[in-house]
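Colleague: Fold the following and give me the result.
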Amino acid sequence: MDGTEKPRRITMTPAARRALVAAERLFYERGIHAVGVDLIAAEAGVTKKTLYDRFGSKEQIVVEYLAHRDERWRAFLAERLDAAPPEPVARVLAVFGASRAWSSENSPKGCSMVNAHAEISDPAHPAHAIITGQKRWMLGLFTRLAGGVAPEGAERLARSLMLLHEGALVAHGLNVFPDPFTHAREEAHALLTAGRGGRA
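Modeller: Coordinates of the predicted model:
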């Protein structure tokens, strides 16, 4: 897989869903390499055979874990963007607010994609495309939103916004300083309103 193809997904049965819930919690809390299929099966109350029958491999469980997190995040963000004021700057800043809320509720140890990439850096791994795909999607989102603020410089502005956003994710996960998302949002606001007399 070259990072552009979509990985195979499976149809979820009740047993597979229970296993995925257990895998999500274990992978996020302990790390992907540290968690074996035996532990997932035990936590989910299913047999190891059932896991392999449903998923085929641990790699596929990882794919489902990350893909499910990604789907949940995109839906969460879409709700907040739908509720945001229509003004272009406000819509960009809504992304930072959404990330702050999501991280508080779902990601106390930082971004699951960043954490997973520390363990899965091989582009041939089927989950690699999900990790990089989410970040490319975020950059595309920032580029579209930045186009409403600075049509001629949207790409450059989006990259700066992405750096602020990803830096906040990492700082949050490492607990480097309090409330990095608010700091990143304030820096983004300054960047977005530069040359506009500070108008939001």
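
Colleague: switch to C-alpha atoms for all contacts and neighbour counts from now on
Modeller: Noted.

Colleague: How far does the helix or strand Ala154 falls within sit from its chain's centre?
Modeller: Element membership for Ala154 (DSSP states H and E) is helix 154-174. A distance of 13 Å separates the centroid of the chain from that of helix 154-174, by CA atoms, centre = their mean, to the nearest Å.

Colleague: Would you mark the buried spots in it?
Modeller: For helix 154-174, burial by neighbour count (16 or more other CA atoms under 10 Å) applies to 154-155, 157-159, 161-162, 164-166, 168-173.

Colleague: who does the host helix or strand of Leu66 touch, helix- and strand-wise?
Modeller: Element membership for Leu66, per DSSP H and E: helix 58-83. The helices and strands touching helix 58-83, judged by 3 or more CA pairs under 8 Å, 6 or more residues apart in numbering; DSSP states H and E, are helix 14-30, helix 88-106, helix 112-119, helix 128-147.

Colleague: OK, contacts around Leu139?
Modeller: Ala158, Arg159, Met162 (CA atoms under 8 Å, 6 or more residues apart in numbering).

Colleague: typed the wrong thing, it's Arg80
Modeller: Arg80 neighbours (CA under 8 Å, 6+ apart): Ala94, Val95, Ala98.

Colleague: Turn the residues you listed into CSV, columns for distance to Ala75.
Modeller: Formatted as CSV, the contacts of Arg80 follow (distance: CA to CA, whole Å):
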residue, distance to Ala75
Ala94, 14
Val95, 12
Ala98, 11
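
Colleague: By neighbours, which of these wins?
Modeller: Val95 (23 neighbours; other CA atoms under 10 Å).

Colleague: I'd assumed Leu81 was in contact with that residue.
Modeller: Yes - with contact defined as CA atoms under 8 Å, Val95 reaches Leu81; the gap is 7.2 Å.

Colleague: Let's see this one next, to set against the first:
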Amino acid sequence: MDSELARDRALDAAETLFYGRGVQSVGMDDIRSASGVSLKRLYQLFPAKEQLVEAYLRRRDVRWRQRLAEHVDRHTDPFERILAVFDWLRDWFGEPGFRGCAWINAYGELGATSPRVVAQVRAHKRAFKAYLAGLVADAGLPAPLAGQLYLLAEGATVTAGTEGTAEPAEHAAHAAGLLLDAHR
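Modeller: Take a look at the predicted model:
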């Protein structure tokens, strides 16, 4: 098995297991069994579990932000584009197996002990906040609104993860609509 295929299989298994069960409850033997990649090869690719967690978060970030942007890009009106973020969150929250934010989950488990994980979590959150800031700027709205929308989205994500429902996205979308209306 070539390196790229082995890496993809390991990351696919890591994503399924880490997101589904939590990082600390999953060992490298679990990744080996789920991926079909030998333990020796896993450690060649990822000399420490922390590096596998870091790679999983980085790859998930790219896909997560890409999916969000593709959804938002279906809209042309700048205000609709902002509200589309919350529509996308509702769809994401309703996906089978949704367990909240992978970055917050990883931070909760490893934030006190893993600078690599903290760096990935912060990079993801900064990128999401910057994305919202871009949408706010495109709509000609005051810059501080991006931070408010960010908090609505993040709060909805945490709440959806803990309550197991997509309903928080609806509440956040309503609040976002009120904020937008106040600035029009």
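
Colleague: Using TSV, lay out the helices and strands packed on helix 58-83 of the first structure together with distance to Ser57 of the first structure.
Modeller: Output for these, formatted as TSV (distance: least, CA to CA, whole Å):
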stretch	distance to Ser57 of the first structure
helix 14-30	12
helix 88-106	26
helix 112-119	17
helix 128-147	16
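
Colleague: Quick one, which of the ones you listed gets closest to Ala67 of the first structure.
Modeller: helix 128-147 (6.4 Å; CA to CA).

Colleague: Give the buried residues for the closest one.
Modeller: Buried, per 16+ other CA under 10 Å, within helix 128-147 of the first structure: 128-135, 138-147.

Colleague: Which single one of the contacts of Leu139 of the first structure is nearest to Leu191 of the first structure?
Modeller: Scanning the contacts of Leu139 of the first structure for proximity to Leu191 of the first structure, where the rule is CA to CA, the winner is Ala158, at 10.6 Å.

Colleague: If you drop the residues flanking it in sequence, what lies closest to the aligned residue in the second structure for the closest one?
Modeller: Matched to the second structure by TM-score structural alignment, Ala158 of the first structure sits across from Ala146. Sequence neighbours aside, Ala133 is the residue nearest to Ala146 of the second structure in space, at 4.9 Å (criterion: CA to CA, 6 or more residues apart in numbering).

Colleague: To which residue of the first structure is the one you found aligned?
Modeller: Per TM-score structural alignment, Ala133 of the second structure is aligned with Thr143.

Colleague: If I follow the layout properly, its match ends up in contact with Ala154?
Modeller: Yes - using CA under 8 Å, Thr143 of the first structure makes contact with Ala154 at a distance of 5.6 Å.

Colleague: what sits against Ala127 of the first structure?
Modeller: Ala127 of the first structure neighbours (CA under 8 Å, 6+ apart): Pro7, Glu59, Val62, Val63, Leu66, Ile120.

Colleague: Return the residue of the second structure aligned against the fifth one.
Modeller: Matched by TM-score structural alignment, Leu66 of the first structure corresponds to Leu57 in the second structure.

Colleague: Apart from its neighbours in sequence, what residue is nearest its match?
Modeller: In space, Leu57 of the second structure is closest to Gln120, 6.5 Å off (CA to CA, 6+ apart).

Colleague: Just the endpoints, please. Distance across stretch 141-160 of the first structure?
Modeller: Distance between the two ends of stretch 141-160 of the first structure: 13 Å, counting by CA to CA, to the nearest Å.

Colleague: So what's the gap between it and the chain middle?
Modeller: The answer for stretch 141-160 of the first structure is 20 Å, by CA atoms, centre = their mean.

Colleague: for stretch 69-78 of the second structure, same thing?
Modeller: With CA atoms, centre = their mean, you get 19 Å for stretch 69-78 of the second structure.

Colleague: what's the answer for stretch 97-111 of the second structure, then?
Modeller: Distance, stretch centre to chain centre, for stretch 97-111 of the second structure: 9 Å (CA atoms, centre = their mean).

Colleague: for stretch 122-140 of the first structure, same thing?
Modeller: With CA atoms, centre = their mean, you get 10 Å for stretch 122-140 of the first structure.

Colleague: ok, now stretch 29-38 of the first structure?
Modeller: With CA atoms, centre = their mean, you get 19 Å for stretch 29-38 of the first structure.

Colleague: same thing with stretch 92-109 of the first structure?
Modeller: That offset, for stretch 92-109 of the first structure, works out to 10 Å (CA atoms, centre = their mean).

Colleague: for stretch 63-70 of the first structure, same thing?
Modeller: The answer for stretch 63-70 of the first structure is 9 Å, by CA atoms, centre = their mean.

Colleague: What is the mean deviation of it from its aligned residues in the second structure?
Modeller: For stretch 63-70 of the first structure, the mean deviation from the second structure after alignment is 0.9 Å (mean CA distance after the TM-score superposition for the first structure).

Colleague: do stretch 180-193 of the first structure as well
Modeller: Mean deviation for stretch 180-193 of the first structure: 0.7 Å (mean CA distance after the TM-score superposition for the first structure).

Colleague: quick check: that stretch aligns to which part of the second structure?
Modeller: Counting by TM-score structural alignment, stretch 180-193 of the first structure corresponds to residues 168-181.

Colleague: on that earlier part again, list the buried residues for the helix holding Leu66 of the first structure?
Modeller: 58, 60-70, 73, 77, 80-81.
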